[in-house]
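Asks: The sequence and its predicted three-dimensional model are supplied below.
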Amino acid sequence: MVNLNGKLTSSDTALFNNKNRGLKYGDALFETVRCVNGVLFFWEDHYFRLMSSMRILRMEIPMEFTLEYLEEEIKKTVQQNGFENHAARVRLTVFRNDGGLYGPETNNVSFIIEVSALESPFYVIDDNPYEVELFKDYYVNKDMLSNLKTNNKILNVVASVYAKENGYANCLLINTDKQVVETINGNLFLVVGNQVKTPPLSDGCLDGIVRKKLVEIISATEDFQLLEESISPFELQKADELFFTNSIVGIQPIRKYRKKEFTDKVSRELVGKLNAKARIG
């Protein structure tokens, strides 16, 4: 079952026509949220990021789009799919309504909620091999639109195809200044000694929710020094550890980049703190 504007319908139902602006122009935003036993991890952060992004894209925010309303719609969808006592992946997509060419006829929006099963109720460290490579065919722009979680993800799609064709688990994306900004599906962190570095938003990386939470966690501990600074490709093979984050996997250690293999000590230490923060809310 999927939820379109508060109405539950079969996932086999045709929901959109050829005028859908998300399809035609990528005129849409989305949030991907982990839901465990009916609890949405970091829901307030997801909600306020969505509201901020809608304002930036000049979408009209409906009066009923409160924190509580969208949370209830998500939980209703989770329950109808039988995941209320399990772990589930939730995707909430907001798109501008039909009409117009590049210039929309209306700034009013619709939403759709989809859910699917997850294996683990908490964030865990994946011990499998995980090799990455730089993707240098196209670049991430250094602007505010790159910080948003929009449906304009063709660079990520092409990079994913490149990774699959060449046997990599993921790719590292670079911006127009040739600085490493993120992976295909998450925010990048680099560890050297007790320093943990992540690219600043001004470099064009996604304004990720788990990135934000890890910045808070690392900044609050005396064990590590957090740096929000640009990462050069030349730094990668000098790092002790590389990992990336997103709202579904939590923390994913990168095991190998070219000839360099990495440890996962810091990843393992941080994932426990991240789980604790998720349970607190």
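Replies: Looks like it arrived, so ask away. Numbering: from 1, shown residues only.

Asks: make it CA atoms for all contacts and neighbour counts henceforth
Replies: Will do.

Asks: Quick one: distance of the longest helix seen in the chain to the chain centre.
Replies: Determined from DSSP state H, the single longest helix within the chain is helix 265-280. Centroid separation between helix 265-280 and its chain, computed with CA atoms, centre = their mean, to the nearest Å, is 17 Å.

Asks: Give me the buried positions along it.
Replies: By 16 or more other CA atoms under 10 Å, the buried positions in helix 265-280 come out as 266-268, 270-271, 274-275, 278.

Asks: quick one: which of those residues is nearest I254?
Replies: Checking these against I254 by CA to CA gives S267 as the nearest, at 9.8 Å.

Asks: how close does that closest one sit to L101?
Replies: 46 Å (CA to CA, to the nearest Å).

Asks: G204 too?
Replies: Distance from G204 to L101, by CA to CA: 27 Å.

Asks: Same question for G250.
Replies: 38 Å.

Asks: So the two - more neighbours on which side?
Replies: Using other CA atoms under 10 Å as the criterion, G250 and L101 rank with G250 on top: 23 against 11.

Asks: That one contacts P121, correct?
Replies: No: with contacts counted by CA atoms under 8 Å, G250 stays clear of P121, the gap being 11.4 Å.

Asks: Can you tell me the centre-most residue of this protein?
Replies: Nearest to the mean C-alpha position of the chain, by CA atoms, centre = their mean, lies N246 at 4.8 Å.

Asks: Can you name the residues that contact that one?
Replies: The neighbours of N246, taking CA atoms under 8 Å, 6 or more residues apart in numbering as the test, are 185-187, 208-211.

Asks: Counting neighbours, which of the residues you listed comes out on top?
Replies: Ranking the contacts of N246 using other CA under 10 Å puts G186 first, with 26 neighbours.

Asks: which non-adjacent residue is nearest Q237?
Replies: K260 (5.7 Å; CA to CA, 6 or more residues apart in numbering).

Asks: what's the neighbour count on the one you found?
Replies: 14.

Asks: now swap in F224 and tell me
Replies: 17.

Asks: wait, doesn't it sit right on Q195?
Replies: Yes: using CA under 8 Å, F224 makes contact with Q195 at a distance of 5.6 Å.

Asks: Second structure for comparison follows:
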Amino acid sequence: MTNFNENILDNNTLLSIQNRGFTYGDALFETIKISNGKLLFWEDHYFRLMASMRIMRMEIPMKFTMEFLEAQIQKTLDSNQLGNKSSRIKLTVFRNEGGLYLPNTNDVSFLITVKAIEHDLYVHNEGFYEVDLFKDFYVSPSLLSTLKSNNKALNVVGSIYAKENKLHNCFVLNTDKKIVEALNGNVFLVKGNIIKTPPVNEGCLKGVMRKQIIELINGIPEYELVEDSISPFELQKADEIFITNVIVGIQSVTKYRKKTFTNEVAINLLQKLNIKIRLN
């Protein structure tokens, strides 16, 4: 069952063919993990969505409080008999239909979908995970590149490229040929006691899990977190590379071209992340 503007509808219900999220990609979304019925990092998701709506010049309804949207998410979970289970939520906000590139209104609607997932907490994937560079298209750094919008053509084409080349993922470059992120998450590189991740102003997504990992790293005295450019040449010199997003948590990269990597830091951080979730 799907929640469309507070109404629970059958999943087969069709949106209008004039929906601006479909016709112009005029939509934003948040992917949220539910652990045993609890929204993880909900405040971070909410404030990122509000900031993104302002950047997109969408009119934020007065009722769009944290409490209102949380209640609508819970309503959707309950309608799918997933109230106390672990799930993946997608909350999409789109500008109401009308107009061409110039919309007739800045008012919005929302859609909430839910899908059950297997693991309550985050589990480290010990399997083989190979990545390479995706160089067909580049990210142009701006505020728009930091948003989770429906404009994800690069990620779609890059994912197809990865599948065609028997890769698990690819690193995306910006127009300065620096590593920005992976196709489905932020990137962290470990060399000695330095853990580096690209800064948001270079074009990477302002990831919710990225924020959690940065906070964890800053709380560990033996590591130093650096937000700085990562060149492709640094990848083969790294001790460890991992990718983060809110559904997987931390995904260790095991191979990039001829280089293989360890995963000790990723496992350590994942353990601390799960402890943080249990305590909150």
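Replies: Nice, I can see it. In this text the structure is predicted, and so the values were computed from the model without any measurement.

Asks: where along the stretch 151-281 of the first structure do the helices fall?
Replies: 154-165, 209-219, 265-280 (DSSP state H, counting those that start in this stretch).

Asks: how much does the last one stray from the second structure?
Replies: Pointing back at helix 265-280 of the first structure there. Compared with the second structure after the fit, helix 265-280 of the first structure shows a mean deviation of 1.3 Å (mean CA distance after the TM-score superposition for the first structure).

Asks: other SSEs contacting that helix?
Replies: helix 209-219, strand 250-254 (3 or more CA pairs under 8 Å, 6 or more residues apart in numbering; DSSP states H and E).

Asks: tell me which residues in the last one are buried?
Replies: So the one you mean is strand 250-254 of the first structure. Neighbour count says strand 250-254 of the first structure has 250-254 buried, by 16+ other CA under 10 Å.

Asks: try stretch 139-148 of the first structure
Replies: 139-142, 144-148.

Asks: Tell me the residues of the second structure aligned with stretch 109-118 of the first structure.
Replies: The aligned range for stretch 109-118 of the first structure in the second structure is 108-117, by TM-score structural alignment.

Asks: Other residues contacting the matching stretch?
Replies: 1-5, 58-61, 73, 76-77, 80, 82, 85-96.

Asks: What about those, which are in helices?
Replies: 73, 76-77.

Asks: Out of these, which comes closest to S231 of the second structure?
Replies: Using CA to CA, I73 is the member of those that lies nearest S231 of the second structure, at 39.9 Å.

Asks: For the closest one, give me its contacts.
Replies: For I73 of the second structure, the contact set (CA under 8 Å, 6+ apart) comprises 89, 112.

Asks: do that again at 10 Å, thanks
Replies: 3, 6, 32, 34, 39, 67, 79, 83, 89-91, 111-114 (CA atoms under 10 Å, 6 or more residues apart in numbering).

Asks: gap between the aligned partner of it in the first structure and Y130 of the first structure?
Replies: In the first structure, the residue matched to I73 of the second structure (TM-score structural alignment) is I74. Look at I74 of the first structure and Y130 of the first structure: by CA to CA, they are 32 Å apart.

Asks: ditto for F42 of the first structure
Replies: Going from F42 of the first structure to Y130 of the first structure by CA to CA gives 27 Å.

Asks: More neighbours: these two, which one.
Replies: Comparing F42 of the first structure with Y130 by neighbour count (other CA under 10 Å), the higher total belongs to F42, at 20 against 16.

Asks: my guess is that one meets G208, correct?
Replies: No: using CA atoms under 10 Å, F42 of the first structure makes no contact with G208, being 11.3 Å away.

Asks: Overlap of the contact sets of those two?
Replies: Common neighbours of F42 of the first structure and G208 (CA under 10 Å, 6+ apart) are S247.

Asks: Now for the closest residue to K178 of the second structure other than its chain neighbours, how many residues are close by?
Replies: Using CA to CA, 6+ apart and skipping residues adjacent in sequence, the residue nearest K178 of the second structure is S231, 4.9 Å away. Residues lying near S231 of the second structure (other CA under 10 Å) number 14.

Asks: same check, this time on N96 of the second structure
Replies: 21.

Asks: Just give the nearest non-adjacent residue to I267 of the second structure, would you?
Replies: H124 (6.7 Å).

Asks: is it true that that neighbour lies in a helix?
Replies: No: assigned with DSSP: H, G, I helix; E, B strand; the rest coil, H124 of the second structure falls outside any helix and is coil.

Asks: For it, give me its contacts.
Replies: Counted by CA under 10 Å, 6+ apart, H124 of the second structure has contacts 248-252, 263, 266-267, 270-271.

Asks: For L216 of the second structure, state which of the residues you listed is nearest.
Replies: Distances from L216 of the second structure to the contacts of H124 of the second structure, taken by CA to CA, are shortest for L270, at 9.6 Å.

Asks: Next one: the closest one relative to I217 of the second structure, how far apart?
Replies: Counting by CA to CA - L270 of the second structure and I217 of the second structure are separated by 11 Å.

Asks: now swap in M58 of the second structure and tell me
Replies: 35 Å.

Asks: again, but for A266 of the second structure
Replies: Applying CA to CA to A266 of the second structure and I217 of the second structure gives a distance of 11 Å.

Asks: Show me whatever sits in contact with both of these two.
Replies: K272.

Asks: List the contacts of the equivalent of N5 of the first structure over in the second structure.
Replies: Matched by TM-score structural alignment, N5 of the first structure corresponds to N5 in the second structure. By CA under 10 Å, 6+ apart, the contact list for N5 of the second structure reads 72, 93, 108-112.
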